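K.L.:
Coordinates only, no sequence provided:
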């Protein structure tokens, strides 16, 4: 899970270097194609043996994947890597809070909401469209965790995720081709996009599928707490994107809220 987070954010930072040449949609297209080629070869799913329920889950995940990536990369292009991933992280937090009834969970939800309010406070440079795209990615990430968890429990070795990536790559083919025709890629931009595809799609998707077959979805959300911190760090070191004190504090608040709500054991009846 830790390797997935580190690979994902490093790949996102590298992929953003190609935005000016092939746009975020072009980078997402290459990501989807890389994942769609690599993961089926690595896992060799036996699609004919899937049940109808498993196929429906695969199709649902295939529809979620391009939306989450396109929304996130478009948000990164507008508001930066650290802020985009922090807002996207509300998806795993929502998964952790589903069904919560404890006071500590309510307190964590309030803390996370305060962090989001600070991030989205009106300023001359506030980009609400970018923030809205990041929140759309958050909703899709919550769906991704729940769908991948269900698939990983019934299909070992990441077979379901691999099939979903293959279908997603095919669905994104006309969009990607159209973008790359209108925005011809340079060798450098194509290299950045391919690297992002390997580091942010192929490696994390396979790691996530294997991890979610072994751990509960809420526990998975704890380790996803690494993503906003790693994203902000990658944005600083690789892209020169600086955050102010309030933005770092907001990231810390959202990460703390998620970690606390999952690590705090529920009270047992006596």
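P.N.:
Arrived safely. None of these values were measured; they are calculated from a predicted model.

K.L.:
CA atoms for contacts and neighbours, from now on please.
P.N.:
Noted.

K.L.:
Spatially central, which residue of the chain would that be?
P.N.:
The C-alpha lying nearest the average C-alpha coordinate of the chain belongs to residue 141 (C-alpha atoms, centre = their mean; 5.5 Å).

K.L.:
My understanding was that that residue contacts residue 93; is that so?
P.N.:
No: taking C-alpha atoms under 8 Å as the contact criterion, residue 141 and residue 93 are not neighbours in contact, 10.1 Å apart.

K.L.:
can you tell me which residues contact the nearest residue to residue 184 once chain neighbours are set aside?
P.N.:
Excluding its sequence neighbours, the residue lying closest to residue 184 (C-alpha to C-alpha, 6 or more residues apart in numbering) is residue 22, at 6.8 Å. Contact partners of residue 22, counting by C-alpha atoms under 8 Å, 6 or more residues apart in numbering, are 179, 180, 183, 184, 185, 189.

K.L.:
any idea which helix or strand carries residue 22?
P.N.:
Using DSSP states H and E, the secondary-structure element containing residue 22 is helix 19-43.

K.L.:
Not counting its neighbours along the chain, what's nearest residue 156?
P.N.:
Ranked by C-alpha to C-alpha, 6+ apart and with sequence neighbours excluded, the top spatial neighbour of residue 156 is residue 213, at 7.2 Å.

K.L.:
wait, doesn't that neighbour sit right on residue 152?
P.N.:
Yes: Residue 213 lies in contact with residue 152 (C-alpha under 8 Å); the separation is 4.7 Å.

K.L.:
now for the host helix or strand of residue 68, which elements pack on it?
P.N.:
Counting by DSSP H and E, the secondary-structure element that holds residue 68 is helix 52-79. On a contact count with 3 or more C-alpha pairs under 8 Å, 6 or more residues apart in numbering; DSSP states H and E, helix 52-79 meets helix 19-43, helix 81-88, helix 128-154, helix 159-171.

K.L.:
ok, structure two:
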């Protein structure tokens, strides 16, 4: 029952993230990816701080350093993902990003099957982007940076979840990230780029991409092992592709869907096989 509740929480978090990302993309033309991320972090901090009420003055260094690191990861992960979404589309960007959870799932094992899953994922990425002279390498690189950030997010989120009660960890980390984006917001205000619809879309992104997932993930990662989190993360590319199609009008080619399928399959098989092979994972109750 405990794992079932964690599974449902992570799935809801995934759906919320992709809905919010699609809504935030509507504001790119006005305030850019950095502007959307800035508003996202302000909204998340405004919601989480009054609820969690963290007291930074009582934090020990063992609590502070992963919180600061998580805040930097929030800032990097969101900006790199949105930059990728802006350049290569939501479905492709999230498919590259999900390589992060796959890396976490495979990180504790070196079996032949694991190398097979890495190969499947690599083929999937190749089929997805079909690299060539016209490839958007900046967008692809941003997607891969988002993947590395997501892997760090999983590990750090679980660590601070063990060291800080309730929602204090995501609240404090989001505040750190929000402070990093104050210069971005000031610049956009001075330039007069904020407008009503852009702010509305960015606020919606903040609620659906930050408030809901950050709170849901830190709760879920106390209930389920990292491999189950990685398994559910496999649905992100599919949900992103559907959100991009319905909300952004992004139509994917056949090779895009084939690449998404291969990456999702590699992720799902990796975390499923790690369960039965006894591959070492970090238990949230440790």
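P.N.:
Yes, it's here. Just so you know, these numbers come straight off a predicted model, no measurement behind them.

K.L.:
Could I get the TM-score for this pair?
P.N.:
TM-score of the superposed chains, computed with TM-score structural alignment, normalised by the length of structure 1, equals 0.95; 268 aligned residues with a C-alpha RMSD of 1.4 Å.

K.L.:
Okay, and the corresponding residue of structure 2 for residue 12 of structure 1 sits in which element?
P.N.:
The equivalent of residue 12 of structure 1 in structure 2 is residue 21 (alignment by TM-score structural alignment). Using DSSP H and E, residue 21 of structure 2 falls within helix 2-25.

K.L.:
Please find the angle between the direction vectors of that helix and helix 90-97.
P.N.:
For the pair helix 2-25 of structure 2 and helix 90-97, the angle between their directions (axes from the mean of the first three to the mean of the last three C-alpha atoms, to 10 degrees) equals 130 degrees.

K.L.:
what about helix 2-25 of structure 2, distance to the chain center?
P.N.:
Helix 2-25 of structure 2 has its average C-alpha position 10 Å from the chain's average C-alpha position, going by C-alpha atoms, centre = their mean, to the nearest Å.

K.L.:
List the buried residues in that helix.
P.N.:
Of the residues in helix 2-25 of structure 2, those with enough neighbours to count as buried (16 or more other C-alpha atoms under 10 Å) are 6-7, 9-11, 13-25.

K.L.:
picking that back up, nearest residue to the residue nearest to the centre of structure 1 in space, please, no chain neighbours.
P.N.:
Spatially, and ignoring its direct neighbours in sequence, residue 141 of structure 1 is nearest to residue 91 (5.4 Å; C-alpha to C-alpha, 6+ apart).

K.L.:
give me every residue that touches the one you found.
P.N.:
Applying C-alpha under 8 Å, 6+ apart, we find residue 91 of structure 1 in contact with 137, 138, 139, 140, 141, 142.

K.L.:
The same query, at a cut-off of 6 Å, please.
P.N.:
Contact partners of residue 91 of structure 1, counting by C-alpha atoms under 6 Å, 6 or more residues apart in numbering, are 138, 139, 141, 142.

K.L.:
try residue 79 of structure 2
P.N.:
residue 34.

K.L.:
Just tell me what it corresponds to in structure 1.
P.N.:
When structure 1 is aligned by TM-score structural alignment, the residue opposite residue 79 of structure 2 is residue 70.

K.L.:
Residue in structure 2 paired with residue 170 of structure 1?
P.N.:
Using TM-score structural alignment as the criterion, the counterpart of residue 170 of structure 1 in structure 2 is residue 179.

K.L.:
where's that match relative to residue 275 of structure 2, distance?
P.N.:
Taken as C-alpha to C-alpha, to the nearest Å, the spacing of residue 179 of structure 2 relative to residue 275 of structure 2 amounts to 40 Å.

K.L.:
what's the answer for residue 151 of structure 2, then?
P.N.:
19 Å.

K.L.:
Which one's more surrounded, the two?
P.N.:
Neighbours per residue, other C-alpha atoms under 10 Å: of residue 151 of structure 2 and residue 275, the larger number sits with residue 151, 23 against 16.

K.L.:
so which helix or strand takes in the residue nearest to that one when sequence neighbours are not counted?
P.N.:
Using C-alpha to C-alpha, 6+ apart and skipping the chain neighbours, the partner closest in space to residue 151 of structure 2 is residue 100 (4.5 Å). Taking DSSP H and E as the definition, one finds residue 100 of structure 2 inside helix 99-106.

K.L.:
That helix vs structure 1, average offset?
P.N.:
Aligned to structure 1 and superposed, helix 99-106 of structure 2 gives a mean residue distance of 0.6 Å (mean C-alpha distance after the TM-score superposition for structure 1).

K.L.:
Read off where the next helix or strand after that helix ends up in structure 1.
P.N.:
With elements assigned by DSSP H and E, the helix or strand that comes after helix 99-106 of structure 2 is helix 112-129. Taking TM-score structural alignment as the measure, structure 1 aligns residues 103-120 with helix 112-129 of structure 2.

K.L.:
Now do the matching stretch: everything it contacts.
P.N.:
Outside stretch 103-120 of structure 1, the residues within contact range by C-alpha under 6 Å, 6+ apart are 250, 253, 254, 257, 261.

K.L.:
Understood, closing this out.
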